[in-house]
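K.L.:
Pasting the sequence and the predicted model now:
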Amino acid sequence: MDRSQLGFHRIARTHPERCALVVNDATVSFRALADRVDRVGRGLRALGLAEGDVVAALVGNGRVYFELALAAARYGLYLVPVNTHSSPAEVEYVCQDSGAAVLVAEAQLGQRLADGAVRLPTHRFAVGGDLPGWRPYADAADASTPGPPPRPVAGALMPYTSGTTGRPKGVRRPLSGRDPDDVAAELAAARAELFGLDPGEGVHLACSPLYHNAPGVYAQIALHLGHTVVCHRKFDPVAVLRDIDHHRVTWTHMVPTHFRRLLDLPDAARTGADASSLRTVLHAGAPCPADVKAAMVAWLGPVVWEYYGATEGMVSILPPEEWAVRPGTVGRPAPGVTVRVLDDDGADVPAGEVGTIWFSVLTPFEYLGDTEKTARGRCDGLVTVGDLGAFDEDGYLVLHDRRTDLVISGGVNIYPAEVEACLVGHNRVRDAAVVGVPDPQWGQRVVAVIERAPAPAAGPASGDEALAAELRELCTRELASYKVPREFLFLDVLPRTEVGKLDRNGLRDRYRPEAAVGRA
């Protein structure tokens, strides 16, 4: 693979008329997208942004996401993608914590921020509509000096992720100062070799939210390989099959929830679409039930690749042919990655025994503004995100818990501590515990277990159904929609261990769907 030919801007120079994006059936060539990237990049620099400054993007899947991501990567900036379901307070926190100098938001999302009266960056640009105090996104593009930057320099994504503390932190990698095309080509070539992707005339389907790290990165990798990206605003199984057939999609990235929704379609819908063009289907984000994966392989053939990793780095790979003999594992360490399973004293545990998974990363990183969190996740040159697992006798990794308290619903991380902090703000809640329980559609669903506070002296006490409704309204107001508990269970006292820690495992074990009230 000739890496000197890879990289989005190199492709734009050698194959300018090749289709780069398909969005809502409208096509954008590599030449046209590259021109917009340079205009946006120069416009951001003209605002006074310097190398290493931060741009926040509150935009859904579409052309603007790629313009901003590729401009940041070419003009030495950090791009912070923000979840479009975030509440105004959550957007404010990410902007303030990251030090974002610019916020670009879709107009309807920006309106929510204006209504929430939150502190935002001075430079704000609205996409697709007018907002008081915001400039049109078109103004972000500097049209006065056409052409590439005098000295392209690699920028980076700075995704936000979190642990069980619930407060997200930016995963910040140092800027290299290198040529961005070289950096992009190296990344694209490495992933292409890993997953059997061919540069040139490929087609990638982006059907997961690009503000999540993996879907956003792999969609950009597709462009760096010279592939066309067919971009969906949201996951719709019917539209996914239609476009796989129509555009002859060669690869995509999904989560197990997407697999379930595709498999739930009527047989006629699945057999009526030609999916034979698919060569690689990547999946990650949550454990995939064996029956679901077996059904996908039976339908699509041996093209389904699983990998395990985190925003912090890739850990392991499970190729299609190995899943057949090692179902239930997440594969062996990725090439060049060291993976160890350690006990609480930092010693390797024997095969078959559970410990904390530690792994090496190719590029060092820090959790922005949190030296304690950064240091806590380091050991002998390796890092951990707190996941537990074990190696089998042949070196395949088996996951046991995706962090002790983490809930993964539809492939999205939900941090219980954040939801609990919201719930205990209600005067009828003495304590709260949020757990994930199995769900056939989403993998897990969020359940809140509430320890009631005594009724206020004045006024009648509300019943459990009424209190559940009040708590749901509170969470809807303060949190992103996917974090709002689907069900509420009320107890007189939450179970705790002898040392006073909340017994989440006990709660999961005793949870009974019929005991929950106020289901959404």
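P.N.:
Arrived safely, thanks for sending.

K.L.:
only C-alpha atoms for contact and neighbour calcs from this point on.
P.N.:
Fine.

K.L.:
Which is the succeeding secondary structure element to the helix or strand harbouring Cys95?
P.N.:
Cys95 is part of helix 88-98, with elements assigned from DSSP states H and E. Scanning forward in sequence from helix 88-98 by DSSP H and E, the next helix or strand is strand 102-106.

K.L.:
Give me the angle between that next one and helix 88-98.
P.N.:
Compare the direction of strand 102-106 with that of helix 88-98 by axes from the mean of the first three to the mean of the last three CA atoms, to 10 degrees and you get 150 degrees.

K.L.:
quick revisit: give me the packing partners of the helix holding Cys95, helices and strands only.
P.N.:
Under the contact definition 3 or more CA pairs under 8 Å, 6 or more residues apart in numbering; DSSP states H and E, helix 88-98 sits against helix 107-116.

K.L.:
Contacts for the helix it packs on, please.
P.N.:
Contact partners of helix 107-116, identified using CA atoms under 8 Å, 6 or more residues apart in numbering, comprise Leu58, Thr84, Pro88, Ala89, Ala126, Val127, Gly128, Gly129, Asp130, Leu131.

K.L.:
Just give me how far it sits from the chain centre.
P.N.:
A distance of 22 Å separates the C-alpha centroid of helix 107-116 from that of its chain, computed with CA atoms, centre = their mean, to the nearest Å.

K.L.:
Buried residues, the host helix or strand of Ala295. List them.
P.N.:
Taking DSSP H and E as the definition, Ala295 sits inside helix 290-300. With burial defined by 16 or more other CA atoms under 10 Å, the residues of helix 290-300 counted as buried are Lys293, Ala294, Met296, Val297, Leu300.

K.L.:
Included below, for side-by-side comparison, is a second structure:
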Amino acid sequence: MNGGFMQCSANYMPLSPISFLERAAVVNGEKPSVVYGGIRFSWKETHQRCLNFASALVRLGISRHDVVAAIAPNIPALYELHFSVPMAGAILCALNIRLDSPTLSLILQQLEAKVILVDYQYLQVVLQALEKLSPKICKPPLLILIPECDQLSSNGTIDHDLPPGSLNYNDLQGSTAEPDFEIRRPLNECDPISVNYTSGSTGNPKGVVYSHRATYLNSLGAIFQSEMAKMPVFLWTVDMFRCNGWCFPWAVAALGGTNIFLRENHSAKLIFEAIDLHKVIHLCGSPCILNILAHHASKSDQIRPLKSTVNILVAGALPPPQILNQVAKLGFNVSHGYGMTEALGPAIVTPCKPELKSQYNLMMEGVDVKDPSTMESVPYDGKTMGEIMFRGNTLMLGYLKNSKAMIEPFQGGWYRTGDLAIRHSDGYIQMKDRARDMIISGGEAISTLEVEAVLLTHPCVLEAAVVGRNDDCLGKTPCAFVKLKEGFCSGGNSSTSEEIMKFCGEKLPAYMVPKAVVFGDLPLNSTGKIQKFVLREKANKQVCAETTMLHE
């Protein structure tokens, strides 16, 4: 085709979620953007605050692609950083607030962050982490303390505890952006915008790098997947350090919605109060939030069904059906997301209603279950196992300073999740297990997720995890680790062990029934995921006969 085409600033701009805030300030300028206790900001005010801090970062010497780290709960400041840091051309890394100081120190050493913003509640662990940094490897970042929004001081923190040169976020907000300050838009829409660390369920957390383009598109995908309407009211119960809050900081801005923040965002009492007071429509998080809501409702005579439907999107292993039913009766509409940090959060969302089908992220070009050796799609027969794979514009750029780790996941032109699944005749993808967790016993494939689902229906079981234990004859056999509910013997006993195995035997084929049961607390990582690699080591270090309880 000849001439007549031109790409210029009139018809092309690099995609970036920065534009969502700029639009919100113009179209929904006076509408509420942030509600945090007695604090209210409009979209016009939020836009100005982000400009102010972006300008401050530039004055402090932040250059393009410098890393700005933050460790804070879901508060307005962390929300603002999702816009102000990329406005300064920098890369945001929101860190897990549950990290201990040695782990935090290792991550900061890899990040080489120029600045770290710290909520006052987490100052001590950050100071301990900074002390562990090796000055030969990494220059300590400039520390900016985040007090409460309405306070200029550090809310009880002694100022002389801070490293020399430390600054105060609220003070920097008090200085207006330079008159000639210009937003540093990405030169290329595939430039990095953020780094998110994986949960480390394998014991090896990695820094996953997102691009402006991917987060822009994924924000739009999240809107479609969650069926969000204009100006939604969003309650922040999903941590923003998890995949940038599944891109909802940018999605809510795109729709001119209202962000409701609770510092204690896992308090059922505060959640119910916020829903009633602010007319919340959407909230997200890990499945534990369903347990929290159901437990609180069962203990309180004052909890009544919601005045209107509230949509909850959770990602992770679902609780037992009775919990889901109890939450649904309260008026919550629950959906279950499947995804990972590398896919910017949930890529497949399935409503917890049998009549509704799964929704794939509109921006994910390819969602498939493939034979990992031949790369052929498995038949839609509900029995042939394959690996879930993705391909599209809403995947990570790569792993920070770890190009070797990219080779295997992207082999064959698809992102290999490492999760095994089957595909049903209607297209529904049913995850069976992580490839590394699947147990092959006597030639039979055992899904640990299926065994765990049965264990969780036992009336005395609170938490459960299943791993493979080496066996001279069968190769591996399933070993169950169980935490009992309150009121039951925390250490378990042989009769309880046998009863649980009998219970499983009534619901599962004989080869899937656990051959041993361990009682006690389950090892969790900083994001609350069970560390199965720890359990595998433990199971294989202990020698025990079949049907005999393993002792700690």
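P.N.:
Looks like it came in fine. What you see is a predicted model; the values in this text were computed from it and never measured.

K.L.:
on contacts alone, who are the packing partners of the helix holding Ala295 of the first structure?
P.N.:
With contacts defined as 3+ CA pairs under 8 Å, 6+ apart, the secondary structure elements packing on helix 290-300 of the first structure are helix 256-263.

K.L.:
Pull the number of nearby residues for Leu143 of the second structure.
P.N.:
Here the count is done by other CA atoms under 10 Å, and Leu143 of the second structure has 25 residues near it.

K.L.:
Narrow the contacts of helix 107-116 of the first structure to those that are buried.
P.N.:
Using 16+ other CA under 10 Å, the buried members of the contacts of helix 107-116 of the first structure are Leu58, Thr84, Pro88, Ala89, Ala126, Val127, Asp130, Leu131.

K.L.:
who's in contact with the second one?
P.N.:
Think Thr84 of the first structure. Residues near Thr84 of the first structure by CA under 8 Å, 6+ apart: Leu58, Val59, Gly60, Leu109, Tyr211.

K.L.:
Contacts for stretch 424-433 of the second structure next, please.
P.N.:
The list of residues contacting stretch 424-433 of the second structure from outside it, by CA under 8 Å, 6+ apart, reads 357-358, 369, 380-383, 419-423, 447-450.

K.L.:
so where is it in the first structure?
P.N.:
Under TM-score structural alignment, the alignment places stretch 424-433 of the second structure onto residues 392-401 of the first structure.

K.L.:
Please apply the same query to stretch 100-115 of the second structure.
P.N.:
Using TM-score structural alignment, the partner range for stretch 100-115 of the second structure is residues 87-102.

K.L.:
rewinding a little: can you pull the buried residues of the next helix or strand after the helix holding Ala295 of the first structure?
P.N.:
Beyond helix 290-300 of the first structure in the direction of the C-terminus, DSSP H and E gives the next helix or strand as strand 304-310. For strand 304-310 of the first structure, burial by neighbour count (16+ other CA under 10 Å) applies to Val304, Trp305, Glu306, Tyr307, Tyr308, Gly309, Ala310.

K.L.:
Can you add distance to Met158 of the first structure and give the residues you listed back as CSV?
P.N.:
What follows is the buried residues of strand 304-310 of the first structure, written out as CSV (distance: CA to CA, whole Å):
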residue, distance to Met158 of the first structure
Val304, 28
Trp305, 26
Glu306, 24
Tyr307, 21
Tyr308, 20
Gly309, 16
Ala310, 13
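
K.L.:
which residue is nearest the middle of the first structure?
P.N.:
Here the mean C-alpha position of the first structure is nearest to the C-alpha of His212 (CA atoms, centre = their mean), at a distance of 2.5 Å.

K.L.:
All the strands of the stretch 1-150 of the first structure, residue numbers only.
P.N.:
Using DSSP state E, counting those that start in this stretch, the strands found in the stretch 1-150 of the first structure span residues 19-23, 26-29, 54-58, 78-81, 102-106, 123-127, 135-136.

K.L.:
returning to that earlier point: tell me the two of the contacts of stretch 424-433 of the second structure that are most distant?
P.N.:
When CA to CA is used, the two most widely separated members of those are Lys357 and Thr448, lying 24.6 Å apart.
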